[in-house]
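Enquirer: One predicted model, sequence on top.
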Amino acid sequence: MPRRRPGHIRAGIPDRNQSSHSTPAIDRLSPAVLSEIVRIERTRNYLQPGDIGTTLRLWSEYVRRPERELWHDDEFGNMHWYCCGNPLEGRFLLDSVIRAMSQRGARELRKILEELDAFMGMPAR
């Protein structure tokens, strides 16, 4: 019977040095800020791992929608938000996360949010 190669055996063993938490997939943020986001998601009781990246993606998709779709969101309520999240509440969450971050991290995330807000045409704060 042929012997299995050591590399094939090690491939099946999970790496104990590898963290079970995944890093958020947010473009244009430095690795230091991404690790700060992971730390915030672990230490805040109102956040789960990956919430900030998901919320940022939700807000990004919302601001890129056509204006005719944005008009109907507040009139009768949007039932789609119950399953996928409310982007307006997500924007509020991102503001609270920015207040919890360091100055450097907040600056990088704020720059992304300002570009998205400008794309939508929201007034600057």
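Expert: That came through, no problem. Numbers count the residues shown, from 1 in each chain.

Enquirer: can we go C-alpha only for contacts and neighbour counts from here?
Expert: Will do.

Enquirer: Around the residue nearest to S60 when sequence neighbours are not counted, count how many other residues there are.
Expert: Take S60 and drop its neighbours on the chain: the residue closest to it by C-alpha to C-alpha, 6 or more residues apart in numbering is L116, 6.5 Å away. Other residues near L116 come to 19 when the count uses other C-alpha atoms under 10 Å.

Enquirer: Quick one: residues in contact with the helix or strand containing Y82.
Expert: Using DSSP states H and E, Y82 falls within helix 80-84. Contact partners of helix 80-84, identified using C-alpha atoms under 8 Å, 6 or more residues apart in numbering, comprise P87.

Enquirer: That one: what's the following helix or strand?
Expert: helix 87-100.

Enquirer: if we can go back for a sec, correct me, but the residue nearest to S60 touches E61?
Expert: No. Using C-alpha atoms under 8 Å, L116 makes no contact with E61, being 9.6 Å away.

Enquirer: measure the residue lying closest to M101 once chain neighbours are set aside to D117 for me?
Expert: Nearest residue to M101, sequence neighbours excluded (C-alpha to C-alpha, 6+ apart): E36, at 7.4 Å. Here E36 is placed at a distance of 23 Å from D117 (C-alpha to C-alpha, to the nearest Å).

Enquirer: mind listing what S35 touches?
Expert: Here S35 is in contact with T23 (C-alpha under 8 Å, 6+ apart).

Enquirer: Second structure for comparison follows:
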Amino acid sequence: MPRNRPRRAAAGASHHRASSAQPVIDGLSSRALSEVHRLERTRNYLSPGDVAMALRQWKDYVRRPERELWQDFEADGGLYWDCCGDPLEARALLDTVTQALSPRTARELRRLIARSDALWNRPSPSYLADD
């Protein structure tokens, strides 16, 4: 009577399930990252990678020199926003996403957002010349 042997994989075949490349968000645990990816797949207002893109866009925007931020408000339509998306909409999306996540994952994501918010909310330097 022949034994049931495990089937061998074909040459070159991987034993791991193939997965599409999903962006990694530095500072999120693997559990939180998994929840974010699940949310992006199940909500009609999100696409895969939207949360990472919004976080990166907000982070990049608040790190721009103050003179460039001022020009965005002076220009008609905001030149930065035309090519790279609206960073204020990206920030609003991050708020929406944190409300849809579990409390634990939302805390992790809010901690990352807070780093950029701190730069955005810091007081401007005084323009008065010191004697």
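Expert: That came in fine, so what should we check first? Being a predicted model, the structure only gives us computed values, none of them experimental.

Enquirer: Quantify their similarity with the TM-score.
Expert: Overlay of the two chains. TM-score (TM-score structural alignment, normalised by the length of structure 1): 0.81; 112 aligned residues with a C-alpha RMSD of 1.9 Å.

Enquirer: coming back round to it: where in structure 2 does the helix holding Y82 of structure 1 fall?
Expert: Counting by TM-score structural alignment, helix 80-84 of structure 1 falls onto residues 80-84 of structure 2.

Enquirer: Residue for residue, what is the longest helix structure 2 has?
Expert: Taking DSSP state H as the criterion, structure 2 has its longest helix at helix 103-121.

Enquirer: Need the residue closest to the centroid of structure 2.
Expert: Ranked by distance to the mean C-alpha position of structure 2 (C-alpha atoms, centre = their mean), the top residue is A52 at 2.3 Å.

Enquirer: hang on, P87 of structure 1 packs against T55?
Expert: Yes. Using C-alpha under 8 Å, P87 of structure 1 is in contact with T55, at 7.3 Å.

Enquirer: still on that earlier bit, tell me the buried residues in the longest helix of structure 2?
Expert: 105-106, 108-109, 112-113, 116-117, 120 (16 or more other C-alpha atoms under 10 Å).

Enquirer: Also stretch 81-91 of structure 1?
Expert: Buried-residue list, stretch 81-91 of structure 1, by 16+ other C-alpha under 10 Å: 86-87, 90-91.

Enquirer: again with stretch 55-71 of structure 2
Expert: 55-59, 61-62.

Enquirer: quick one: contacts for L79 of structure 2?
Expert: Shown in contact with L79 of structure 2 (C-alpha under 8 Å, 6+ apart): D72.

Enquirer: Now with 10 Å, please.
Expert: 71-73, 85 (C-alpha atoms under 10 Å, 6 or more residues apart in numbering).

Enquirer: next one: A54 of structure 2
Expert: Taking C-alpha under 10 Å, 6+ apart as the test, what A54 of structure 2 contacts is 60, 85-94.

Enquirer: Which of the helices or strands spans it?
Expert: Following DSSP H and E, one finds A54 of structure 2 within helix 50-62.

Enquirer: coming back round to it: hey, what's in contact with both of P87 and T55 of structure 1?
Expert: Contacts common to P87 of structure 1 and T55, judged by C-alpha under 10 Å, 6+ apart, are 61, 93.

Enquirer: Now do stretch 25-37 of structure 1: distance from first to last residue.
Expert: End-to-end for stretch 25-37 of structure 1, by C-alpha to C-alpha: 11 Å.

Enquirer: cool, and stretch 77-90 of structure 1?
Expert: OK, stretch 77-90 of structure 1 end separation, C-alpha to C-alpha: 16 Å.

Enquirer: All set now, cheers.
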